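1. everything below, folded, please.
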Amino acid sequence: MARLILLNKPYGVICQFSPSPPHQSLADYLDVPDVYPAGRLDTDSEGLLLLTDSGALQARIADPKHKLPKTYWVQVDGAPGDADLEPLRCGVDLGDFVTKPAQVRVIAEPPGLWPRTPPVRFRAAIPTSWVEIIIAEGKNRQVRRMTAKVGFPTLRLIRAAIGEYTLAGLAPGQWHELRVAAPKPPAPVAAPGRPKQRGRRGPNKVR
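-> Prediction:
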């Protein structure tokens, strides 16, 4: 069985255990040996971070080829309508890559949401909205780039779920541990055998 830790990473915490002033690190919240993040979460993003002591489980969670859905709550600048978000459902060109179709919908502010420290800077004349975005990719700052592409910059970003694992019951900085079955590592690929050498047939002899 593998250890799987669900951590609600606070804003401003860097996704590593080694010190990195002025940021706090994971070591400020977790005193658990031999576990490592399965994927990353930007320093200025909050929410669910999974850590494990199993390399195979780490790869299963982090590798986009397994298409594990990741759910984000995104507070954006402005008030997008359904049509504004439609390009994200089709995939948008971010310059260095085209995103895969995402599941996107406008939501109410998530219930029980904790205040961010420091607070988000608002503009009095412009409203803000919450959007739920579900993707199976994980490119650098992808969600922020997606909302900016359609004209609604991200103000606050919270990862609410990775696959079946969610933030439920976890305040910022809190974590709990599960024991889960680790996936089997892939079987090693056997090296191809050396082809048999066939003798060359000379010309037929004339009898």
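2. CA only for contacts and neighbour counts going forward, please
-> OK.
3. can you report how many residues neighbour residue 106?
-> Residues within reach of residue 106, counting by other Cα atoms under 10 Å, total 18.
4. and it, that one's in a strand?
-> Yes - counting by DSSP: H, G, I helix; E, B strand; the rest coil, residue 106 is found in a strand.
5. residue contacts, it?
-> Neighbouring residues of residue 106 by Cα atoms under 8 Å, 6 or more residues apart in numbering: 80, 81, 82, 129, 130, 131, 132.
6. please give me the structure for this one as well, since I'd like to look at both together:
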Amino acid sequence: MKHQHYILYKPYGYLSQFISNDSKQQRKKFLGNLYDFPNGTMAIGRLDEKSEGLLFLTTDGSFSNHICSHKIEKEYYAQLNGVITQDAISELEKGVEIGFNGKKYTTNPCRVKLLPTPPSLPDTIQKIRDDRHGPTSWISITLQEGKFRQVRKMTSAVGYPTLRLARVRIGKIRIEKMTAGEVIHSPSLHEII
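-> This next block holds a predicted model:
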């Protein structure tokens, strides 16, 4: 059987999984609501329900394991509550202590830069506080790890909670001009490594 690969712009409000038998999640939105994926399709990595952006899907479990076990860069754009300082950016770059699985964890060094203007992202159903309620700022943050809700925990650790979070790049693949919910069938994702 030839494996199938997909590039998806996961919209805000969707879980990075397919239908769940958990009765508590019956009202949730799943990836299968966006496209008729073949049986056996799985997400490579995850974005939490309140995050959006680039997500890869595949029917090849060994490829999924390979991607998750290698240090492939992931870039995010984060809108922050407040105007982040250079000191806070430096802290993020060096690594900050966050909670993970009930324990303290220090994040690996990463690259962070202040975005001079808000990035061009698709409209979202998410209601985001605007500048009438206080200033916000946007950063680009590039990691090679991916703990649960890591970017949100990192920005909160330096005093600037994340209001909106979008993954814009994995390896060499960028979201470019994709729209929320758009799915691209890709013959191969091996070019990202």
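7. about what we covered before: in a markdown table, list the contacts of residue 106 of structure 1 along with distance to residue 27 of structure 1 and secondary structure.
-> A markdown table is the format used below for the contacts of residue 106 of structure 1 (distance: Cα to Cα, whole Å; DSSP: H, G, I helix; E, B strand; the rest coil):
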| residue | distance to residue 27 of structure 1 | secondary structure |
| --- | --- | --- |
| 80 | 38 | coil |
| 81 | 41 | coil |
| 82 | 41 | helix |
| 129 | 33 | strand |
| 130 | 31 | strand |
| 131 | 31 | strand |
| 132 | 30 | strand |
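8. now the buried members of those residues.
-> By neighbour count, with 16 or more other Cα atoms under 10 Å, the contacts of residue 106 of structure 1 hold 80, 129, 130, 131, 132 as buried.
9. what residues sit buried inside stretch 99-112 of structure 2?
-> Neighbour count says stretch 99-112 of structure 2 has 99, 107, 109, 110, 112 buried, by 16+ other Cα under 10 Å.
10. in this structure the fourth one contacts residue 91, no?
-> No - here residue 110 of structure 2 lies out of contact with residue 91, judged by Cα atoms under 8 Å, at a distance of 10.0 Å.
11. circling back to that earlier point, of the buried residues of stretch 99-112 of structure 2, closest to residue 72 of structure 2?
-> residue 110 (12.3 Å; Cα to Cα).
12. centroid residue for structure 2?
-> Closest to where the C-alpha atoms of structure 2 average out (Cα atoms, centre = their mean) is residue 167, at 3.9 Å.
13. can you tell me which residues contact that one?
-> 51, 52, 53, 54, 74, 75, 76, 77.
14. A helix includes the last one, no?
-> It refers to residue 77 of structure 2. No - looking at residue 77 of structure 2 with three-state DSSP, it is strand, so not inside a helix.
15. okay then, goodbye and thanks.
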